[in-house]
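# Predicted model follows, preceded by the sequence.
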Amino acid sequence: MEVIVKIGQFLLSLSILVVLHELGHFTFAKLFKTRVEKFYMFFNPGFSLFKFTKGETEYGIGWLPLGGYVKISGMIDESMDKEQMKLPPEPYEFRSKPAWQRLLIMVGGVLVNFILAFVIYIAVLYTWGEQYLPVENVKYGVVCDSLAESIGLQDGDKIVSLDNEKIEKFNDIVPDILLNGPKSIQFTRNNELLSVDIPSSFVPDLLAKSSKGFSLDPIFGIRFPYSAMSIGKVMKESPANEAGILKGDKIVSIDSVGFEYYDQFETFTHSKKGQDVLVQLNREGKQLEVKLTIGQDGKIGFYTQMESGLFEYATLKYSFVESIPAGFNKGIDKLTDYLKQFKLIFSSETQAYKSIGGFMTIGSIFPGVWNWQAFWNLTAFLSIILAIMNILPIPALDGGHVMFLMYEIITGRKPGDKFMEYAQITGMVLLFGLLIFANGNDVVKWISNMK
């Protein structure tokens, strides 16, 4: 069910973004009296799922969800309609319009995507506000993975700042390390302020770990007191289910070993992989004991549920007027962060290209339960990504057409139709190769995670 919800959210988000992106091209084309022959959500090689004709335009839904398109008369695009280009230009065709009009038609989709992202962020902040966990409220410190431990951090450390600059939001720590390259981390341990250096190998190592999965490795998580945790959903065909453990039970100890923090419980169960243990339970005030064999993955087989109100979250509420600059600033921040990622992708040191993912990676960022706030936040971010990717100066993308149009505007010379055909083919081959590479990475990650 979780996978179906993720797929549903992804397809809905993609549909909204594709339709509005193509609507941007369509609107400017109509504004300048340029004929649009087709307007499609998703591609339709061979056949369409649905189509109808109104006026001079055929509207439809394709079966291949790799994007969408508008076919504009007199334009060399992915349709590669060479026969039309052999005929004399007509006044309603793209090639007959002034360069500045053709430029606006080509940037229309990207412009709509940027505007859409800002509008969504404004609406989200106005409707739900913004909630986050302040760094100072992570009162039990962090749980470190092996990479964090390798630079000197320990479980229970309380992170204060990066390069002596205070971090406000806990979830901003790892992205800040990744994108802004701080040289040190300041933290408190046993009420003493300490600092560790972040080596140059840290970001490449982080990306190498992340490339094995579908998201950025967290490095450190929030530490929870064990007493605040209880059994949530018990998984079928698990040691917990076979032993009769129920939702709401609390594991007091295992083999008479108690725990102060939940990460200590996880460390202990991993040390007992495949072994028989005696579990002491508290069930509605009654003490019980059950025997079970811990799985080879070091788990007993249940989800945890945590007491509410354990951490104090900060909540920002915005009036409609306040939400406008706040939403705009959030959009700019997301845009800036995404642009910084290109520096990582093209760096030979970080080898971030190994982390590039396709549709499985994008779909995995949506939550497993339907959450409209998360859905719209992710849709806004994907709209920014779509805009940036489309404006790249690659033939076959909007940015490729813009590049050639700028050349025409500056030099006064229009690239020949034959040159544009070859450029379009080159761009399509390049994009197809990138598509295979990104989704191939997804397949490799999926197979690795299945082992």
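Thanks, I have it.
# can we go C-alpha only for contacts and neighbour counts from here?
Will do.
# Neighbours of the residue lying closest to residue 245 once chain neighbours are set aside, how many?
Ranked by Cα to Cα, 6 or more residues apart in numbering and with sequence neighbours excluded, the top spatial neighbour of residue 245 is residue 234, at 7.6 Å. When neighbours are counted by other Cα atoms under 10 Å, residue 234 registers 21.
# ok, and here's another one to check against it:
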Amino acid sequence: MSIVIMVGQLILGLSILVILHELGHFLAARAFGIKVDKFYLFFDAWGFSLFKFTYKDVEYGIGWLPLGGYVKIAGMIDESMDTEQMAGPAQPWEFRSKPAWQRLIVMLAGVFVNVVLGIFIFWMLTARLGESYIANSSIKYGIVPGTIGKKMGLEAGDKIIAVNGKPVNRFEDLMSSKVLLDHTVLTLQRGDKTMDLTVPANIINDLSDYGIEQFISPLPRLKFAIDSVVPGSSAQIAGLTKGDSVIAVNGTQVVFYDQLQSELKKYANKTVMLDVKRNNEVKQLPTAVNKEGKLGGKDGGGIVPKFIFPEEKTIKYGFFGSLPVGANKAWGTFSNNAKAIGKVFKGEAKFNKVIGGPVAIATMFGKEVDWVHFWTLVGFLSMVLAFTNLLPIPALDGGHAVFLIIEMIKGKPLSDKFLERAQIVGFVLLISLMVFVFGNDIVKQVMKSKP
């Protein structure tokens, strides 16, 4: 059932984005008196569709090939490769008969709609929820670095106080793109010392492999007690119970939850002696550690910790005050994609590390329905789709736009033969890229599933 929910959210989210993107092209074309022959969600390859109907000379339908969607604009060389229509004389209601500036607007209208949609979604989410954050100054015991953070030199308990010399006000900003994509310098306090660490320019490769939570944990370093014990786990068998505090593992003092996790991993598949404080008394409990280095059964955790979290603050902006905040979030998503692609060209990131396809996107939606998360992701993907379609690749909106700009500079259109060949090259390139992306997603999932 969880897979069905994941795939269902993926299809719903992408369908919303594709329909609205193509609607942008459709409305712009109709506004300039250009005839539209088809409006399709997904592709009706080889003329086969799952559903279709005709209304006011436009065929609307759902294709069987889920690789996006399209509008077939009369008199335009596009993915339909309708050379027969192009062989006849140009008609006044065709795309090719209109001025270049009108055709350029039609080509960019889909991107425009995606940008507006992204801004609108982030605006509405901000208006409803505001912005919640934990003040960095309230992080009493510092951070918990993951595999990536440790690799670059961070240690548990470090307090990051500045990024590129500017004070950090929000703890969540430490996991932001400004830190991870801009080759930043972190100023941190470690005990009585203050030092600087530079975030590696190629950190995006590790983020792709391990996940952003392996840079710095979204939870700061915290003290803990046991909130509950999982029935049947080694923790329950050992006698651990709600309210207990584990203070040592095989004689090594434990104060914070990350310390407990680190110590237990040292004794995977072994039995350890836990010093447990209960009602001001200390008990020693021999406890089995599973292969994952936890106190669960075969592969699960055996305890649920209870933390005392730093106070979370919430800023409410009001309806119109939320607009610039939402627009800034949307633009941040757009610019982050540009930065990631830029790192590929600079040699700072591998192409297969910065891209994700349907499998990766479905995983992002998750196995449960959370509408705030759903719309946040749709807003994010809308900006990603806008950026992707602006790339100057033939068969994408950006490719068509480049050819139109060249036409406006030259004062005459490029030949139909050139545009047809460019369209074929672009379509083959996109199909090849889609196959690569699918394969890359599958490889990543297989690698993550390995122990």
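Done, it's in. These numbers were taken from a predicted model, which means no experiment stands behind them.
# re earlier: the residue nearest to residue 245 of structure 1 touches residue 249, doesn't it?
No - under the contact definition of Cα atoms under 8 Å, residue 234 of structure 1 does not touch residue 249, with a separation of 10.3 Å.
# Would you mind giving the secondary structure of residue 296 of structure 1?
State at residue 296 of structure 1, reduced to three classes by DSSP: H, G, I helix; E, B strand; the rest coil: coil.
# Please pull up the equivalent of it in structure 2.
Residue-level alignment of residue 296 of structure 1 against structure 2, with TM-score structural alignment as criterion, gives residue 291.
# what number of residues lie near that match?
Using other Cα under 10 Å, residue 291 of structure 2 has 17 other residues around it.
# ok, for residue 134 of structure 1, nearest residue in space, not its chain neighbours?
residue 169 (4.7 Å).
# who's in contact with that neighbour?
The neighbours of residue 169 of structure 1, taking Cα atoms under 8 Å, 6 or more residues apart in numbering as the test, are 132, 133, 134, 135.
# Roughly how far does it sit from residue 329 of structure 1?
In this view, residue 169 of structure 1 and residue 329 of structure 1 are 16 Å apart by Cα to Cα, to the nearest Å.
# Against which helices or strands is the lengthiest helix in structure 2 packed?
Of all the elements of type helix in structure 2, the one with the most residues (DSSP state H) is helix 416-449. When contacts are defined as 3 or more Cα pairs under 8 Å, 6 or more residues apart in numbering; DSSP states H and E, helix 416-449 of structure 2 sits against helix 358-365.
# For the helix or strand just after the helix it packs on, name the packing helices and strands.
Secondary structure here is assigned by DSSP states H and E; on that basis, the next helix or strand after helix 358-365 of structure 2 toward the C-terminus is helix 371-390. In terms of contacts (3+ Cα pairs under 8 Å, 6+ apart), helix 371-390 of structure 2 is packed against helix 2-31, helix 100-129, helix 322-346, helix 358-365, helix 397-410.
# once aligned to structure 1, how far is the first one on average?
To tie it back to what came earlier, the one meant is helix 2-31 of structure 2. Taken against structure 1, helix 2-31 of structure 2 registers an average deviation of 1.6 Å after superposition, with mean Cα distance after the TM-score superposition for structure 1.
# quick one: buried residues of that helix?
Of all the residues in helix 2-31 of structure 2, those buried under the rule 16 or more other Cα atoms under 10 Å are 5-7, 9-10, 13-15, 17-29.
# now the second one
Of the residues in helix 100-129 of structure 2, those buried by neighbour count under the rule 16+ other Cα under 10 Å are 100, 103-127.
# same thing with the third one?
Of the residues in helix 322-346 of structure 2, 322-323, 325-327, 329-337, 340-341, 343-344 count as buried by neighbour count, 16+ other Cα under 10 Å.
# and what of the fourth one?
By neighbour count, with 16+ other Cα under 10 Å as the criterion, the buried positions of helix 358-365 of structure 2 are 358, 359, 360, 361, 362, 365.
# now the residue of structure 2 positioned farthest from its centre: how far from residue 253 of structure 2?
The C-alpha centroid of structure 2 is most remote from residue 281, which lies 47.5 Å away (Cα atoms, centre = their mean). When Cα to Cα is applied, the distance between residue 281 of structure 2 and residue 253 of structure 2 equals 16 Å.
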